[in-house]
Each structure stands twice: as C-alpha cells, then as structure tokens.
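Asker: Structure, please.
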Amino acid sequence: MTELSNSFFSAGPVVLPQGGPLYLQLKRWIEDAIHRGDIGAGDALPSERDLAAKVDVSRVTVRKAVLQLVQDGILVQRHGSGTFVAPQTQRVEQSLSQLTSFTEDMARRGMAVRAEWLDRGIYLPSPEETVILGLSAGDHVARISRLRLTGDMPLAIERASLSAQVLPDPLAIEDSLYRHLDKSGNRPTRAIQRIRAANLDAADAQLLQVAVGSAGLNIERTSYLASGRVIEFTRSIYRGDTYDFVAELRLGDSPTTGSSKT
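Answerer: Model (predicted):
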C-alpha cells in the first residue's frame, strides 16, 4: 500500500454515513475524505481491492461508488494508471442573449483558451446540411471540428458546417471562426440555439476526459446573416460539470429561451 493510501486509511475503522444503498454510503465517505483533505486533487485513490478490504464491502460495491464519483466529476480514471481525485473545475457561465464566438466569450472572462483541430476540410454535404444551409445540387460543405480547452482541461467539442462558397479554405481559420467570417462580411448577426441534456458516448467522453455516460449538453446552433440567409450550422457538446447557460427573462418580453444549468 502506498504512503498516500496509509494516510487515507489512517483514521482506524471505517464508519460509513448511514442511509441509502451501501455503495452510496461509501461514495459519501470518499467525498468526505476528499473534503477533509485526507486525499487531494491529483492524488491516486487506493485500489479497489484495498478499499473493499478496509471498508469490508464487496469490490462490486466499491466499483459502483467509484463510478458514481467519476460521473459526478469528483474522480477521474486513467486507463492503465488508476483512479485519481479530479482537479477543481472552474464553472463557466455563458449568456444565451448574445451571439459571440467561443474565443470572444472566454476572453471577456479573462480565460485563456485554445483549440485542438480535430478536422478541417471540404466534403459532400449530408442531407441535413443540404437542407439547413440551403445548398444546391453540386455544392460542397466546409466542416471544422475543434476541441476547446482552457489549460489542459477540455471544455467542449465544436463541429461547424458552412457552405464551401462561404468558407472555401477551412485551413485559413486561425483562432476564431467568427473573426474569420467577419473579414469577408459573413459574420452572423443572429442565431437560434437548441439545448438538450445528453450522456456522452465513448468517443466524445474520451475527448472531454470524462467517464462514458457522463452528463453533457448538446447544442445545435443555426446562425443567420442580416439578410436572413443561414450561414452556419454548428453542433457542440459541452461538459456538464463546467458550463452554466443563462438567459435573462423580463416580464412582458416576447418568449425567449430559458436557462439550462448543470
């Protein structure tokens, strides 16, 4: 057993919080140990076998408790390395009343962000892209996909589609799509967003460094020019443990999209 595990187990016999299934009692006990500082951010959790032996529960119970903590973002699992206490994440509050790029929105909050390109290219459009972007027979679509991060922590995956006539060279984009579109007079002036809760599949969970099935926010945005032409169709997935989407509502205003908080 490691020095960390000895410290984690140093309080003598384990007394689990009462109430609820055994795995939830164990979950609360681990959470309490983290809050007390017995085990800190970045520290490895004792092995499943050690926890089961110390607490006198089955390994299945330990596995269920750990899985819940991973899904809650309190623990992270690294393949081949073990289970670790997750770093504290800074929640980001994003307004639903302003149309800004991700880069601009984070800059206003004083947050340094960067992007890792997942894909940039010209493709034949899907039926959905053809309809939403109003493409004609023979038209192509520009697709860009990015993983958005602050430091080493991923925040969101963005997948945008635009007419290739509007974006003939996706490789020319630097840090901001909207800044690039602004140069050609094609920056959108309004957008409609649809937000729904989702559980992350294996591919997106791996990119966002969370457990498969973790809570996320799926956002579809259709953006328009002042003329009413659709200029962009974006599908994004945000980590549920880092984002709050907020809208201000006023009595007497026309209906607006409500807020979604996770």
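
Asker: contacts and neighbour counts: CA atoms only from here.
Answerer: Fine.

Asker: Quick one: residues in contact with stretch 135-145.
Answerer: The contact list for stretch 135-145 (Cα atoms under 8 Å, 6 or more residues apart in numbering) reads 117-125, 129-130, 157-165, 167-170.

Asker: Mind giving me the ChimeraX command for buried ones among these?
Answerer: Per 16 or more other Cα atoms under 10 Å, the buried members of those correspond to this ChimeraX selection:
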select :120,122,125,129,130,157,158,159,160,161,162,163,164,167,170
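
Asker: Mind checking which of the contacts of stretch 135-145 land in helices?
Answerer: Among the contacts of stretch 135-145, the members falling in helices (DSSP state H) are 129, 130.

Asker: you'd agree residue 237 is up against residue 148?
Answerer: No - if you go by Cα atoms under 8 Å, residue 237 and residue 148 don't touch, sitting 10.3 Å apart.

Asker: can you list residues touching both of those two?
Answerer: Applying Cα under 8 Å, 6+ apart, one finds that residue 237 and residue 148 are jointly contacted by 156, 157, 158.

Asker: Now do the contacts for the second one.
Answerer: Put plainly, it is residue 157. Residue 157 neighbours (Cα under 8 Å, 6+ apart): 145, 146, 147, 148, 204, 207, 208, 236, 237, 238.

Asker: one more, for comparison:
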Amino acid sequence: MKGQTAQPLFRKIADHICADFVSHGTEHSAIPTERELTQRYGVSRDTIRRALTFLNERGLIYTRPGAGSFIATRRSVHKKPQITSFTQDMAERGYRATSEVIESRRVPTPQQIAAHLGVQPGEPVFEIVRLRRADSSPMAFERAYLITAAFNGEPDPTGSLDEQLTKAGYRITTATENISAVALNEQVAMALRQPLSAPGLRVFRVGFTAAGRAVEATETIYRADRYDFELEIRREERDGN
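Answerer: Got it, this is the predicted structure:
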C-alpha cells in the first residue's frame, strides 16, 4: 500500500527471536547460537547478527564475547498516582531522563483535543512530539498539546514542559488521566524499539491550574515491559456496612 514501508528482514527476525526465546525465557539464560538461529529461521548469519544487535540495543539481550547472547534483566519503572513530570519520575528512580524532539510546531487544535482544553477546534495550540528515554533506553512516546497563552513565543521542546508552564504562571495542580492498553503502531514501535503491535500503556492526561483552566493535554505511550502504575485504593465506608 502506498505510504507504508516494508519492515526490514532483520527486524522481522528480531521479532521472532523475541517472541520465541526472550519474552518467555529466564533472565541471564542463553539464547540459541547464531548458527542455530540461522538454521531455525533460514536466513543469513549477517541477518541474524543484525537482529541480535537490534535486540541488544533495545536492552532485551546482552552478549558475552566467546560465550553468546543472554536474556537481559528486565527493569521496570513504577509510577504512583501523583502529578510529576517524566524527568522527576526518572530522577527519583536513579535514571537520567533525556528527550529526542520529533516535532515541535503550532497547529490547529484537533477536534478531540479541543474539547479537553476548552478551546475551539482549529484554534492554534503547540504540538510537541518527543521520544522520552531513561539512561538512553527508549521508555515512552509522547504527544503534548499546550495552550499558546502560556508562552511568550515558542516553548522549549528540549526542556521540562511542566517546569515551563509553572514558570509562566500556569502551574498544573490537578489532572485527569485515562490509562488503557494499546498495540503499538509502526511509528511508535520503531521509536520504542519494540515489535510491531507489541503491547503498550497509553496514558492520556489533561492538566489543570488551580483556577481550573486546562493548559495541556498529553498522550503518552509507555513500553509495557518497562513501565507500570501503582494505585492505592480505599474502601468507602457506608452506614450499615
């Protein structure tokens, strides 16, 4: 189909290796040798090496020279229901947060976003799309919409948007979040170095100031194998119960 790019063979093989051995294997256990993988999948050794390199870069396996490849330790990030930025979340857990800016522009507000921000569809907003990393490992794909009134000029997409809003007098004090499971599309899967249609956690957040004004609406898709949410729930006491 026009506009779609065929997935490279080594990516397909990497997906197979991940599904056949890594996803269900034990941490630090060996996966088959390059020769065994070549025979299993019927491809060249160069393709296998590229697939293993890809998995290594994703932090799913590691290689010991002369010993082979092994399943890496799975490290997860736990988030509690508090208003914190991605940078704060990572710092509290000993990670260094970095961002790769994919897009930063002024756009007409999409209709579905306008309702959340309380603006008219087509009214200008800032759209910032970023890949968020923890210690250089891709962690989340983020698309944020910000009201233009909060900025004198353009926001800095390389810095903390939460801090910039606070400095501009639009500190977010409350937020609504909707959390759902999604299958990663091609763009997000490639950015997060995950197989196409791998599971992800989608969090859609709308942030409000103390005055109740919505200032940002952000969709963040997290790697499901590296991120989870911790909730504290309480029983509501009622008379007679």
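
Asker: Superposed, what's their TM-score?
Answerer: The TM-score (TM-score structural alignment, normalised by the length of structure 2) is 0.71; 201 aligned residues with a Cα RMSD of 3.3 Å.

Asker: Buried only: go through the contacts of residue 157 of structure 1 for me.
Answerer: For those, a burial check counting by 16+ other Cα under 10 Å picks out 145, 146, 147, 148, 204, 208, 236, 237, 238.

Asker: Skip the chain neighbours and tell me the closest residue to residue 200 of structure 1.
Answerer: In space, and not counting its chain neighbours, residue 200 of structure 1 is closest to residue 213: 4.8 Å by Cα to Cα, 6 or more residues apart in numbering.

Asker: what residue of structure 2 matches up with that neighbour?
Answerer: Counting by TM-score structural alignment, residue 213 of structure 1 lines up with residue 197 in structure 2.

Asker: count of residues packed around that match?
Answerer: Neighbourhood size, residue 197 of structure 2 [other Cα atoms under 10 Å]: 13.

Asker: on that earlier part again, list just the nearest of the contacts of residue 157 of structure 1 to residue 38 of structure 1.
Answerer: Closest approach between these and residue 38 of structure 1, by Cα to Cα: residue 208, at 27.3 Å.

Asker: Let me see the contact set for the residue nearest to the spatial centre of structure 2.
Answerer: Centroid-nearest residue in structure 2, with Cα atoms, centre = their mean: residue 140, separated by 1.5 Å. Neighbouring residues of residue 140 of structure 2 by Cα under 8 Å, 6+ apart: 131, 132, 133, 192, 220, 221, 222, 223.

Asker: pretty sure residue 214 of structure 2 is in contact with residue 113, am I right?
Answerer: No - contact between residue 214 of structure 2 and residue 113 fails when scored by Cα under 8 Å: they sit 10.9 Å apart.

Asker: so of the contacts of residue 157 of structure 1, which ones are in strands?
Answerer: In this view, the contacts of residue 157 of structure 1 that belong to strands under DSSP state E are 145, 146, 147, 148, 236, 237, 238.

Asker: Same list, those, but as TSV with distance to residue 8 of structure 1 please.
Answerer: TSV is the format used below for those (distance: Cα to Cα, whole Å):
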residue	distance to residue 8 of structure 1
145	42
146	39
147	36
148	35
236	39
237	36
238	33
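
Asker: Of these, which is the nearest to residue 74 of structure 1?
Answerer: Nearest to residue 74 of structure 1 out of these is residue 238 (Cα to Cα; 17.3 Å).

Asker: Can you tell me how far the closest residue to that closest one other than its chain neighbours is from residue 48 of structure 1?
Answerer: Closest residue in space to residue 238 of structure 1, ignoring its immediate chain neighbours: residue 156 at 4.3 Å, by Cα to Cα, 6+ apart. Distance of residue 156 of structure 1 to residue 48 of structure 1, computed by Cα to Cα, to the nearest Å: 31 Å.

Asker: ok so, going back, could I get the contacting residues of the match of residue 213 of structure 1?
Answerer: Residue 197 of structure 2 touches 183, 184, 185, 186, 189, counting by Cα under 8 Å, 6+ apart.

Asker: Tell me the spatial nearest neighbour of the equivalent of residue 117 of structure 1 over in structure 2, not counting adjacent residues.
Answerer: Matched across to structure 2, residue 117 of structure 1 falls on residue 101, judged by TM-score structural alignment. With sequence-adjacent residues excluded and distances taken as Cα to Cα, 6+ apart, residue 101 of structure 2 is closest to residue 130, at 4.6 Å.

Asker: Also residue 142 of structure 2?
Answerer: Excluding the flanking residues, the one nearest residue 142 of structure 2 by Cα to Cα, 6+ apart is residue 220, at 4.3 Å.

Asker: That neighbour reaches residue 204, doesn't it?
Answerer: Yes - using Cα under 8 Å as the test, residue 220 of structure 2 is close enough to residue 204 to be in contact (6.4 Å).

Asker: coming back round to it: what about the shared contacts of residue 237 and residue 148 of structure 1, which are in strands?
Answerer: Using DSSP E, these in strands are 156, 157, 158.

Asker: Stretch 91-108 of structure 1: which residues count as buried?
Answerer: By neighbour count on 16+ other Cα under 10 Å, the buried set for stretch 91-108 of structure 1 is 92, 94, 96, 100, 102, 103, 104, 105, 106.

Asker: quick one: what's aligned to the second one in structure 2?
Answerer: If I follow you right, that is residue 94 of structure 1. Match for residue 94 of structure 1 (TM-score structural alignment): residue 79.

Asker: Identify the residues contacting its match.
Answerer: So residue 79 of structure 2 contacts 89, 227, 228, 229, 230 (Cα under 8 Å, 6+ apart).

Asker: from these, which single one is nearest residue 31 of structure 2?
Answerer: Checking the contacts of residue 79 of structure 2 against residue 31 of structure 2 with Cα to Cα, the nearest one is residue 227 at 24.6 Å.

Asker: how much space between the residue nearest to that closest one when sequence neighbours are not counted and residue 164 of structure 2?
Answerer: Closest residue in space to residue 227 of structure 2, ignoring its immediate chain neighbours: residue 77 at 4.7 Å, by Cα to Cα, 6+ apart. Distance from residue 77 of structure 2 to residue 164 of structure 2, counting by Cα to Cα: 25 Å.

Asker: you'd agree residue 162 of structure 2 is up against residue 83?
Answerer: No - in this structure, residue 162 of structure 2 is not within contact of residue 83 by Cα under 8 Å, at 9.8 Å.
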